[in-house]
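1. sequence first, then the predicted structure:
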Amino acid sequence: MIKAVVVDDELGARESLSKMLEKNCKQIEIVAKADSMLSAFEAITNKEPDLVFLDIEMPNGNAFDLLEKFKNINFNIIFTTAYDHYAIKAIKFSAIDYILKPIDPEELVQAVKRFEERIGEKTTLDKQFKTLLSNVRPDNKLKKVGIPDGDGLIFINLSDIIRCDSDGNYTFFILTSGKKIIASRTLG
């Protein structure tokens, strides 16, 4: 038997997935269900599942926040999601599986089969997860923006910008210091 944990903050989605697994994937034994990041962390830690069906968006964080709490990822993941095409691309690239909501029973069966085929692979789950995180949360995030002024560009930390106001062809950048910078050219 494959031990699994089902994580979804929505009761209906959690129960629907559980019933689909019981009906269509007899090799899956649901050892726990969780409705929050905390209960998911506890269930995964205590039950040591082989596979976790994990909703990406949850109250107080998301699946990636939850997974970062684990020192080592020693379980497989099938994400369940209703949206976020960028995350789906990152998940695909990391060789970690996903199912779009509403979940189709045939897609569920196929995802479980892919998991079973991967069981013997040498690629570590930790490596897959690290690849996923680097795709979803790259370290090279934009930290500064170049604003054209009369002499060239002024580079400002994004965290220093409170807001941008537009007036015709001008954009006014209001900074946390109270300073106001006027862009000398249109930005769009």
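-> The structure has been received and is ready for your questions.
2. all contacts plus neighbour counts: C-alpha atoms, from now on.
-> OK.
3. how about the helices in this structure?
-> 11-24, 37-47, 63-68, 85-93, 105-118, 125-136 (DSSP state H).
4. other SSEs contacting the third one?
-> The one in question is helix 63-68. In this structure, helix 63-68 makes packing contacts with helix 37-47, judged by 3 or more Cα pairs under 8 Å, 6 or more residues apart in numbering; DSSP states H and E.
5. what comes into contact with the helix it packs on?
-> 5, 7, 31-34, 52, 58-63, 66, 69 (Cα atoms under 8 Å, 6 or more residues apart in numbering).
6. could you single out the nearest of the residues you listed to residue 75?
-> Nearest to residue 75 among these is residue 52, at 7.0 Å by Cα to Cα.
7. and that closest one, how far from residue 64?
-> Residue 52 sits 13 Å away from residue 64, going by Cα to Cα, to the nearest Å.
8. next one for the comparison:
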Amino acid sequence: MIRAIIIDDEIQSRITLKNELSLLKVPFEIVAEANSVLTGVEKIDLFEPEMVFLDIHLGDGSGFDLIEKVKNRNFKIIFITAYNQYALQAFKVHALDYLLKPIVFADLKHAIDKAIHLSLNIQTNRIQYLLNDLNQKSNKISFSTTEGFTIHFIKDIIRCESDSNYCKIYFSNHEHIYLSKTLKQIEDQLINYGFERIHHSHLINMNHLLKYINKDGGEVIMSDGSKIPVSKRKKSELNLMLSKLAI
């Protein structure tokens, strides 16, 4: 039984969604409903759901406002929205599932199935990056070097490559720097800004990805022309992410 909360300021939309959920083979328990950011945060903190169906447009703010106010974001989210080109593009870019109103049963079933199988950590990272992108937060990063600190726009970082206990950072101006950090340490700093670990030695900025060649071992081509291998373990995850961007 999946404990869920529906947050939507339209009562008929909540009723319709509950009826649709009752037809699924996956059992849901709707532990609470809310119609605003304020009541939504209260219900989430009180009932600690496993999944939240979240409308983007609420009377006292947005679904994104709600996410930032919640104390513990340890639940899956399926976004719900009326047609909004900007919101839809944002969801596609960040590989997040969403439902368009009026909700189609087949789309609901598909979104729930994907949400169940997507790890909470991956979805949380993607949502955080979406929030950072929407709010235009923290667009710079500083790296400690032997000479002091070097400051860069995150959008200018193309990729990071592991070299033993060092890491090489490549930038869009064709410069690069060496850092005495592991790739995992760099990944922890950049994971919420559209970076994906596609190989144990490579972290890439998805905004600089130009092409994915899904044959042989699999590789990606970046905006600087570099070719980066994709590990077998990461191929299915990358395929899923890119399929959401396909037209």
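-> Received, thanks. Source: prediction; values computed, not measured.
9. what would you report as the TM-score here?
-> With the length set by TM-score structural alignment, normalised by the length of structure 1, the two chains reach a TM-score of 0.68; 139 aligned residues with a Cα RMSD of 1.9 Å.
10. for residue 156 of structure 1, give me its contacts.
-> Counted by Cα under 8 Å, 6+ apart, residue 156 of structure 1 has contacts 144-147.
11. again, only this time at 7 Å
-> 144-146 (Cα atoms under 7 Å, 6 or more residues apart in numbering).
12. for residue 184 of structure 2, same thing?
-> Counted by Cα under 7 Å, 6+ apart, residue 184 of structure 2 has zero contacts.
13. in which helix or strand does residue 220 of structure 2 reside?
-> Using DSSP states H and E, residue 220 of structure 2 maps to strand 219-222.
14. residues in structure 1 matched by that strand, start to end?
-> Alignment note (TM-score structural alignment): strand 219-222 of structure 2 is unmatched in structure 1.
15. next one: the residue most central in space within structure 1 from residue 95 of structure 1, what distance?
-> Centroid-nearest residue in structure 1, with Cα atoms, centre = their mean: residue 64, separated by 4.7 Å. For residue 64 of structure 1, the distance to residue 95 of structure 1 equals 15 Å [Cα to Cα].
16. kindly report the same for residue 109 of structure 1.
-> 17 Å.
17. same check, this time on residue 126 of structure 1
-> Distance from residue 126 of structure 1 to residue 95 of structure 1, by Cα to Cα: 12 Å.
18. show me what contacts the closest residue to residue 91 of structure 1 other than its chain neighbours?
-> Nearest residue to residue 91 of structure 1 in three dimensions, chain neighbours excluded: residue 132, at 6.0 Å (Cα to Cα, 6 or more residues apart in numbering). Contact analysis of residue 132 of structure 1 by Cα under 7 Å, 6+ apart lists 90-91, 94.
19. let's have those residues in JSON lines, adding neighbour count.
-> JSON lines is the format used below for the contacts of residue 132 of structure 1 (neighbours: other Cα atoms under 10 Å):
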{"residue": "90", "neighbour count": "18"}
{"residue": "91", "neighbour count": "22"}
{"residue": "94", "neighbour count": "19"}
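20. dump those into JSON lines; add distance to residue 84 of structure 1 as well.
-> Formatted as JSON lines, the contacts of residue 132 of structure 1 follow (distance: Cα to Cα, whole Å):
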{"residue": "90", "distance to residue 84 of structure 1": "10"}
{"residue": "91", "distance to residue 84 of structure 1": "11"}
{"residue": "94", "distance to residue 84 of structure 1": "16"}
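21. which one of those is nearest to residue 101 of structure 1?
-> Nearest to residue 101 of structure 1 among the contacts of residue 132 of structure 1, counting by Cα to Cα, is residue 91 at 15.3 Å.
22. can you tell me how far that closest one is from residue 67 of structure 1?
-> 13 Å.
23. swap in residue 146 of structure 1?
-> Taken as Cα to Cα, the span from residue 146 of structure 1 to residue 67 of structure 1 is 35 Å.
24. out of those two, which sits in the more crowded spot?
-> Remark: of residue 146 of structure 1 and residue 67, residue 67 carries more neighbours, 18 against 13, as counted by other Cα atoms under 10 Å.
25. just to revisit the earlier point, what is the nearest of the contacts of residue 132 of structure 1 to residue 174 of structure 1?
-> residue 90 (34.3 Å).
26. residue 131 of structure 2 versus residue 3 of structure 2, what's the distance?
-> For residue 3 of structure 2, the distance to residue 131 of structure 2 - Cα to Cα - is 25 Å.
27. with residue 166 of structure 2 instead?
-> 30 Å.
28. so which of these two has more stuff around it?
-> Higher neighbour count among residue 166 of structure 2 and residue 131: residue 131, with 19 against 14, using other Cα under 10 Å.
29. what about residue 126 of structure 1, neighbour count?
-> 16.
30. residues contacting the nearest residue to residue 57 of structure 1 once chain neighbours are set aside?
-> Once flanking residues are discounted, residue 57 of structure 1 sits nearest to residue 63: 6.5 Å by Cα to Cα, 6+ apart. Residues counted as contacts of residue 63 of structure 1 (Cα under 7 Å, 6+ apart) are 54-57.
31. of all these, which comes closest to residue 27 of structure 1?
-> residue 54 (18.4 Å).
32. the closest one: neighbouring residues, count only.
-> Residue 54 of structure 1 is flanked by 27 other residues according to other Cα under 10 Å.
33. residue 6 of structure 1 now?
-> 27.
34. that one and residue 71 of structure 1, how far apart?
-> From residue 6 of structure 1 to residue 71 of structure 1 the distance is 20 Å (Cα to Cα).
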